[in-house]
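Chemist: The following block contains a protein sequence and its predicted model.
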Amino acid sequence: MPFLQSPEDVKEYILHENGMIEVAPFSPSKVYWFGTDHYGVDLVTLIITGGRDTLLVVFAITVLRYVIAVPLGIMARKNKGFFHGIVQSLNSFFSMVPILFFALLFMNLPMFLLSEHRLLLILLTLALFECGRTATAVQTQVGQIDRSTYIEGAIINGSKWSTVFRFYYWRHLRTQLVILFFLDASRVMLLLGQLGFLSMFFAQTRVYDE
């Protein structure tokens, strides 16, 4: 964006034409709409770039969760069998303890702290935490569709599975999935805010001080 501050434009002080020197932080002005921090970094730039990265992380976690949860929920629609057991186990296990506790525990494990792929591991882990709850919601919706009369009619007429899924399952499921997706995204954003408040971040730098 043209109005965002580039690293070369960061100034810790400004020398005015009258010889006055103004030191950061600078007050809001036409150049710095919300002012700057103590290093001269524009606050608007910080908000936009930080918000963009946060939204990308939230979107990545939610998409990963749905890539796993939606197939699980569809395959567990009969409320019995192997996949139903997986969904029930995930849902019951992570519902006993707050997700924030699990996130803090896993993010402080040595395999996460020292791994070169820390970001990917945390994304996948946070996506799995509430995967059972999302899969249960999908399972319930698909189960209701599966017991409807129009599904029985489509099967009796000999419709192909792809046709049944496209015109019967997906047509009734997609609206609920969109709603559930944004509800999950809001929960993920709340979790990231809680982790940030506790100074737990995805990217960390280890510094050794003798």
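Modeler: Here it is on my side, so go on. Numbers count the residues shown, from 1 in each chain.
Chemist: CA atoms for contacts and neighbours, from now on please.
Modeler: Noted.
Chemist: In this structure Q5 contacts T45, no?
Modeler: Yes: assessed by Cα atoms under 8 Å, Q5 is found in contact with T45 at 6.0 Å.
Chemist: After the lengthiest helix in the chain, heading C-terminal, what element do we hit next?
Modeler: The longest helix of the chain (DSSP state H) is helix 43-75. Per DSSP states H and E, helix 43-75 leads on to helix 82-95 as the next helix or strand towards the C-terminus.
Chemist: Against L64, how distant is the residue minimising distance to the centre of the chain?
Modeler: The chain has V58 as the residue nearest its centroid, 2.3 Å off, counting by Cα atoms, centre = their mean. Distance of V58 to L64, computed by Cα to Cα, to the nearest Å: 10 Å.
Chemist: Then L15?
Modeler: Counting by Cα to Cα, the gap from L15 to L64 is 50 Å.
Chemist: the more surrounded of the two?
Modeler: Taking other Cα atoms under 10 Å, L15 and L64 do not tie; L64 has more neighbours (17 against 10).
Chemist: quick one: the spatially closest residue to that one that is not a sequence neighbour from L114, how far?
Modeler: Spatially, and ignoring its direct neighbours in sequence, L64 is nearest to A127 (5.9 Å; Cα to Cα, 6 or more residues apart in numbering). Applying Cα to Cα, the value for A127 to L114 is 20 Å.
Chemist: Comparing these two, which shows the higher neighbour count?
Modeler: Ranked by neighbour count (other Cα under 10 Å), A127 and L114 place A127 first, with 22 against 13.
Chemist: buried sites along the helix or strand containing the more buried one?
Modeler: Using DSSP H and E, A127 sits within helix 118-129. In terms of neighbour count (16 or more other Cα atoms under 10 Å), helix 118-129 has its buried residues at 118-119, 121-123, 125-129.
Chemist: just checking, what packs against that helix?
Modeler: Applying 3 or more Cα pairs under 8 Å, 6 or more residues apart in numbering; DSSP states H and E, one finds that helix 118-129 makes contact with helix 43-75, helix 99-107, helix 110-113.
Chemist: out of those, deepest packed?
Modeler: For these, the largest average neighbour count (mean count of other Cα atoms under 10 Å) is found in helix 43-75, namely a mean of 18.
Chemist: tilt between it and helix 82-95?
Modeler: 140 degrees (axes from the mean of the first three to the mean of the last three Cα atoms, to 10 degrees).
Chemist: what's stretch 191-210 in contact with?
Modeler: The list of residues contacting stretch 191-210 from outside it, by Cα atoms under 8 Å, 6 or more residues apart in numbering, reads 100, 104, 107, 118-119, 122.
Chemist: ok, structure two:
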Amino acid sequence: MRKNTALWTGGFFLFLLILVAAFGSSFSYVKEGLEGKRLIFPEAGGIVSAPFPPSADFPLGSDHEGRNMVSLLVMGAKDTLLLIFLITSIRYVVGVVLGAIASLGGRVISNFLNVWDQIFSSMPVIFFAILAFNLPLLIYAENRFWIVIFSIALVEVGRVGVTIRDQLILVKNKPYVDAARTVGLSNFGIAKNHFLPTLLPTLLPTMLVNFCFDIGRVALIIGQLGIFSIFITMQFVEVPPGGMYDLVNTSFNWPTILGDARKDIYTAVWIPAAAAFAIMYVILTFNILGEGLRRHFSRFGM
């Protein structure tokens, strides 16, 4: 483990990420940076309007409202990580349940997982997301947040389910399991004495490694959605003087900063660059951590 550089590096990156997400919003510098100021009057004279380029006062520049990009990234870290973990967790919970049912003889579920896995292994998730999430029925849905969350999670649930099913079937067909059935051992006894002792040392490490890699995949997907101005946290708000409603974002999560990336890249490149770097940091963190865990478990033949 001492020579496992990837595990230590990924763990350190994750520690920094958790610190920022958990405690970053409590710093006065971060709170002050959210107080936007669209105009600055330099001592040399003149007027400078937002967005402001990187400087001593704005290390990563500002957005169009004059808010410090550092503050926006720190405030959005918690929401971004919660979204990513929520999507990935739903994917694995559903995948494990469907995979377990398929391994016990559920042919319909097994065939469904195969078809689902083949469809989305050949079609990029972002294509499906752009087509589905721009449908008027979904845009104006009352529970849009949960619909989008579950849609992204379920897109690749087939891959998780197939992996779980195959490993369970591999253990199910072992000779000692057949012998246990022959001597009249109950299903609970078989699961307790044979399935769990065999699966836990191999299945859990594999799931943990894949979970880390999937977090990186989900982070990339929601980042891509942000570039196309498709946000998860949106709701209708009344626009003054009243009677009109607009669909606006309600969170500081990082993909929302990429909403105007195609325009900002020509006028204020630091805005999408800061959000892209933050998302890339998450992807690299969990990919490095996943690789470190894979190397660690492989030493024990897992």
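Modeler: Thanks, I have the structure now. This one's a predicted model, so the numbers in the text were calculated from it and none came from an experiment.
Chemist: rewinding a little: for F213 of structure 2, see how far away the aligned partner of the residue nearest to the centre of structure 1 in structure 2 is.
Modeler: Using TM-score structural alignment, the equivalent of V58 of structure 1 in structure 2 is I84. For I84 of structure 2, the distance to F213 of structure 2 (Cα to Cα) stands at 12 Å.
Chemist: Over to N114 of structure 2?
Modeler: Relative to F213 of structure 2, and taking Cα to Cα, N114 of structure 2 is found at 21 Å.
Chemist: buried residues in stretch 196-211 of structure 2?
Modeler: For stretch 196-211 of structure 2, a neighbour-count test (16+ other Cα under 10 Å) marks 199, 202-203, 205-207, 209-211 as buried.
Chemist: do the same with stretch 90-99 of structure 1
Modeler: Neighbour-count burial for stretch 90-99 of structure 1 [16+ other Cα under 10 Å]: 90-91, 94.
Chemist: now stretch 135-145 of structure 1
Modeler: 135-143, 145.
Chemist: picking up where we left off before, could you export the buried residues of stretch 90-99 of structure 1 as TSV, including distance to V10 of structure 1?
Modeler: Converted to TSV, these look like this (distance: Cα to Cα, whole Å):
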residue	distance to V10 of structure 1
L90	48
N91	48
F94	45
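Chemist: Pull the contacting residues for A278 of structure 2.
Modeler: 73, 254.
Chemist: Which part of structure 1 matches the helix or strand where it lies?
Modeler: When elements are assigned from DSSP H and E, A278 of structure 2 belongs to helix 270-298. Counting by TM-score structural alignment, helix 270-298 of structure 2 lines up with no residues of structure 1.
Chemist: How much space separates the equivalent of I86 of structure 1 over in structure 2 from P124 of structure 2?
Modeler: Aligned by TM-score structural alignment, I86 of structure 1 pairs with F112 of structure 2. Using Cα to Cα, we find F112 of structure 2 at a distance of 19 Å from P124 of structure 2.
Chemist: hang on, the earlier thing: buried residues, the helix holding A278 of structure 2. List them.
Modeler: 270-276, 278-279, 281-297.
Chemist: Can you tell me the closest non-neighbouring residue to I149 of structure 2?
Modeler: I87 (5.9 Å).
Chemist: In this structure the one you found contacts V157, no?
Modeler: No: counting by Cα under 8 Å, I87 of structure 2 stays clear of V157, with 10.7 Å between them.
Chemist: Next, show the common contact partners of those two.
Modeler: Joint contacts of I87 of structure 2 and V157 (Cα under 8 Å, 6+ apart) do not exist.
Chemist: Now compare the buried residues of stretch 135-145 of structure 1 and name the two farthest from each other.
Modeler: A135 and I145 (15.3 Å; Cα to Cα).
Chemist: Can I take it that R166 of structure 1 is in a helix?
Modeler: Yes: looking at R166 of structure 1 with DSSP: H, G, I helix; E, B strand; the rest coil, it is inside a helix.
Chemist: check contacts around it.
Modeler: R166 of structure 1 touches nothing, counting by Cα under 8 Å, 6+ apart.
Chemist: run the last query once more with 10 Å
Modeler: R166 of structure 1 is in contact with 160, 172-173, counting by Cα atoms under 10 Å, 6 or more residues apart in numbering.
Chemist: Spatially nearest residue to L7 of structure 2 (excluding sequence neighbours)?
Modeler: Counting by Cα to Cα, 6+ apart, the residue nearest L7 of structure 2 is G292, at 3.8 Å.
Chemist: That neighbour against G11, yeah?
Modeler: Yes: G292 of structure 2 lies in contact with G11 (Cα atoms under 10 Å); the separation is 8.9 Å.
Chemist: what is in contact with the two at once?
Modeler: 5, 286.
Chemist: and the aligned residue in structure 1 for L138 of structure 2, what does it touch?
Modeler: Using TM-score structural alignment, the partner of L138 of structure 2 in structure 1 is F112. Shown in contact with F112 of structure 1 (Cα under 10 Å, 6+ apart): 106, 118-122, 202.
Chemist: which ones among the contacts of R166 of structure 1 are found in helices?
Modeler: 172-173.
Chemist: out of the contacts of R166 of structure 1, which one sits closest to T49 of structure 1?
Modeler: L173 (34.5 Å).
Chemist: how close does the equivalent of the closest one over in structure 2 sit to F195 of structure 2?
Modeler: Here L173 of structure 1 is matched to L203 in structure 2, going by TM-score structural alignment. Distance from L203 of structure 2 to F195 of structure 2, counting by Cα to Cα: 11 Å.
Chemist: same question, A275 of structure 2
Modeler: With Cα to Cα as the criterion, A275 of structure 2 and F195 of structure 2 are 45 Å apart.
Chemist: about what we covered before: overlap of the contact sets of V58 and L64 of structure 1?
Modeler: 123, 127.
Chemist: Now do the same for the aligned partner of M123 of structure 2 in structure 1: helix, strand or coil?
Modeler: Under the alignment (TM-score structural alignment), M123 of structure 2 pairs with V97 of structure 1. Classification of V97 of structure 1 using three-state DSSP returns coil.
Chemist: Tell me how far V97 of structure 1 lies from F202 of structure 1.
Modeler: 22 Å.
Chemist: before we move on, what about T62 of structure 1?
Modeler: From T62 of structure 1 to F202 of structure 1 the distance is 16 Å (Cα to Cα).
Chemist: Would you check that S89 of structure 1 makes contact with F129?
Modeler: No: contact criterion Cα under 10 Å: S89 of structure 1 and F129 do not qualify, at 11.7 Å.
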